[in-house]
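A.B. asks: here you go, sequence then predicted model.
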Amino acid sequence: ILTAFRHTIFFFFSLQLCGVLILGIAIWVRVSPGGDEIISYGDSSVHFRVPANILISVGAIIMILGFLGCCGAIKESRCLLILFFIGLLLILLLQVAAGIIGAVFRPEYARIVNETLHEEAKLLSDTGDAAVKFQKTIAEFEEVFKCCGLVNGAADWGNNFEKYYKSCECPPNSNSSCAIYEGKYVYKQTCVSSINQYLEKHIIIVIGIAFGLAVIEVLGMIFSMILFCQIGEK
């Protein structure tokens, strides 16, 4: 039984570390600049940072539950262990529900992304002060991802092209990826594909974390029940 206690305490401590790791990765995904800032611009009701926000909450809860499990194992408290089990079970059920919802609405998600980007492409040629912040965000994105415009390439910039062309300027020796627009070498690739790839990459990260977390949660529930039963036998 002593060996089982040691293993269980070690697992609960490892669970706390996993919570810290999940929290750190989720915060990185949440704050890293990229396509989600573009799509969530202005009054858009589409918020693509929600999965990362959920993982931040889950990571924090996992840390707390890991501490709860450690206390329950050290003090041999069946009450704390059952609370730990119920907490993990609720999180697991929420993850399953979120996964099902995500799978069902994934085609709708892709459609909303494309529609939002087509609508926001109009802001690039806007000369109003309200669109300046968005234009600067796109210009920064173009420099990082080596693309130009959102949907129709450099033409999306309209009369603002001369002001922002430096952000999508292409080296003349990169002929395969360059095009000439108004006498300037610019990237052929539009940013819509780069944004979609960026969002897909972050979704894969979130899914991977959620899957690994589900395995850990199941193991946690098994360990807590084993210890719960052993304490009852004593």
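C.D. replies: Thanks, I have the structure now. Numbering: from 1, shown residues only.

A.B. asks: rest of the way, CA atoms for contacts and neighbours
C.D. replies: Fine.

A.B. asks: contacting residues around the nearest residue to residue 80 once chain neighbours are set aside?
C.D. replies: In this structure, residue 80 finds its nearest non-sequential neighbour in residue 72, 4.9 Å apart by C-alpha to C-alpha, 6 or more residues apart in numbering. Applying C-alpha atoms under 8 Å, 6 or more residues apart in numbering to residue 72 gives the contacts 78-81.

A.B. asks: mind listing what's buried in the strand or helix carrying residue 72?
C.D. replies: Per DSSP states H and E, residue 72 falls inside helix 50-74. For helix 50-74, the neighbour count (16 or more other C-alpha atoms under 10 Å) marks 51-53, 55-56, 58-73 as buried.

A.B. asks: let's bring in a second one:
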Amino acid sequence: MEAQREKRHSCGTICLKYLLLLFNIIFWLAGGAVLAVGVWTLVEKSDYISLLNSSFYSASAYILIAAGVIVIVTGIIGCCATLKEMKSLLIVYLCLLLCIFLLEIIAGVLAYITYQELDDQLTQNLKVTMQQKYQQPGEESVTQAVDKLQQEFKCCGSHNSSDWIDSVWIQGNERLVPDSCCKTPSDLCGRRDHPSNIYKVEGGCIMKLEEFILSQLYILGAVGIGIAFLQLVGMMFTCCLYQNLKEDPY
């Protein structure tokens, strides 16, 4: 009877080890994906940072990168703890999972609050930034960001193309809008602001930029929910394995 119970115990422990190893592999891959998204966000979309008076955009990218690194390291610790059957290392692993889970909840709440503030800032400040800083000395990053924004999102002006009428640069120029407003950009193409020549988008670039930032939040949210679900599963497996393992002499 005792031998049978020991055999069942061993089978249960082995199954839990394999399940936890599988979880850690998935968790490690998820961390790599989060890290990749963070790096992509920072490298490909960093031009828009100069248009925002908030550090939210760059901060969200760095949060993703940091989260990816932490998840990868945690996954490695989990694999070591599982393979070596060290209860002390399993406790460290469980604490790390719990900390990341709590941080995700805090980050989610802060992201929602920050987005509301960012939305107000965009409405109030993007028009002024585009009118007063575009093509001005020392504002090369803003100029580059505006041109990229208008071309990539196929928009013109903060709310519409008429916003450029009050631009400091346009007033001393023969163009009505920047050349980046044109559907087919070329030198001096901004002299004609007909809908056949430039982008006429209802809501302008503010709406497009808001949609983009919101989509980034959805990515953050989806990644957070996915990892949070994995963590709950991982914590459950870790607790079960901890209970099934013999006392670790170390």
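C.D. replies: Perfect, I can see it now. Bear in mind that the values here come from a model prediction, so they are computed numbers and not experimental data.

A.B. asks: rewinding a little: could you tell me which of the contacts of residue 72 of structure 1 are located in helices?
C.D. replies: Counting by DSSP state H, these place 78-81 in helices.

A.B. asks: count the neighbours of the closest residue to residue 47 of structure 2 other than its chain neighbours for me.
C.D. replies: Using C-alpha to C-alpha, 6+ apart and skipping the chain neighbours, the partner closest in space to residue 47 of structure 2 is residue 145 (5.1 Å). Per other C-alpha atoms under 10 Å, the neighbour tally for residue 145 of structure 2 reads 20.

A.B. asks: what of residue 115 of structure 1?
C.D. replies: Burial measure for residue 115 of structure 1: 12 neighbouring residues, criterion other C-alpha under 10 Å.

A.B. asks: what's it aligned with over in structure 2?
C.D. replies: Matched by TM-score structural alignment, residue 115 of structure 1 corresponds to residue 124 in structure 2.

A.B. asks: if I look at the closest residue in space to residue 154 of structure 2 that isn't next to it in sequence, how far off is residue 176 of structure 2?
C.D. replies: Once flanking residues are discounted, residue 154 of structure 2 sits nearest to residue 199: 5.9 Å by C-alpha to C-alpha, 6+ apart. Counting by C-alpha to C-alpha, to the nearest Å, the separation of residue 199 of structure 2 from residue 176 of structure 2 is 13 Å.

A.B. asks: of those two, which one has the most company?
C.D. replies: Shown here are residue 199 of structure 2 and residue 176; by other C-alpha under 10 Å, residue 199 has more neighbours (24 against 20).

A.B. asks: the more buried one against residue 156, yeah?
C.D. replies: Yes - proximity of residue 199 of structure 2 to residue 156 meets the contact threshold set by C-alpha atoms under 8 Å, at 5.7 Å.

A.B. asks: that's a helix at the residue nearest to residue 47 of structure 2, yeah?
C.D. replies: Yes - under DSSP: H, G, I helix; E, B strand; the rest coil, residue 145 of structure 2 sits within a helix.

A.B. asks: how close does whichever residue in structure 1 pairs up with it sit to residue 124 of structure 1?
C.D. replies: Matched to structure 1 by TM-score structural alignment, residue 145 of structure 2 sits across from residue 137. Taken as C-alpha to C-alpha, the spacing of residue 137 of structure 1 relative to residue 124 of structure 1 amounts to 10 Å.

A.B. asks: still on that earlier bit, which residues are in contact with both of residue 199 and residue 156 of structure 2?
C.D. replies: With C-alpha under 8 Å, 6+ apart, residue 199 of structure 2 and residue 156 have common neighbours residue 181.

A.B. asks: the alignment partner in structure 2 of residue 83 of structure 1 in helix, strand or coil?
C.D. replies: Alignment note (TM-score structural alignment): residue 83 of structure 1 maps to residue 92 of structure 2. Per three-state DSSP, the secondary structure class of residue 92 of structure 2 is helix.

A.B. asks: what is the neighbour count of residue 92 of structure 2?
C.D. replies: Using other C-alpha under 10 Å, residue 92 of structure 2 is surrounded by 15 other residues.

A.B. asks: and it, how far from residue 239 of structure 2?
C.D. replies: Relative to residue 239 of structure 2, residue 92 of structure 2 is positioned 12 Å away (C-alpha to C-alpha).

A.B. asks: can you check residue 123 of structure 2 too?
C.D. replies: Going from residue 123 of structure 2 to residue 239 of structure 2 by C-alpha to C-alpha gives 49 Å.

A.B. asks: and residue 192 of structure 2, by the same measure?
C.D. replies: According to C-alpha to C-alpha, residue 192 of structure 2 and residue 239 of structure 2 sit 68 Å apart.

A.B. asks: ok, now residue 207 of structure 2?
C.D. replies: Residue 207 of structure 2 is 47 Å from residue 239 of structure 2, where distance means C-alpha to C-alpha.

A.B. asks: ditto for residue 86 of structure 2
C.D. replies: Applying C-alpha to C-alpha to residue 86 of structure 2 and residue 239 of structure 2 gives a distance of 13 Å.

A.B. asks: and if you look at residue 143 of structure 2?
C.D. replies: 55 Å.

A.B. asks: compare those two (neighbour count), which wins?
C.D. replies: A direct count of neighbours by other C-alpha under 10 Å for residue 143 of structure 2 and residue 239 places residue 143 higher, at 21 against 14.

A.B. asks: residue 180 of structure 1 should be in a helix, yeah?
C.D. replies: No - checked against three-state DSSP, residue 180 of structure 1 lies outside a helix; its state is strand.
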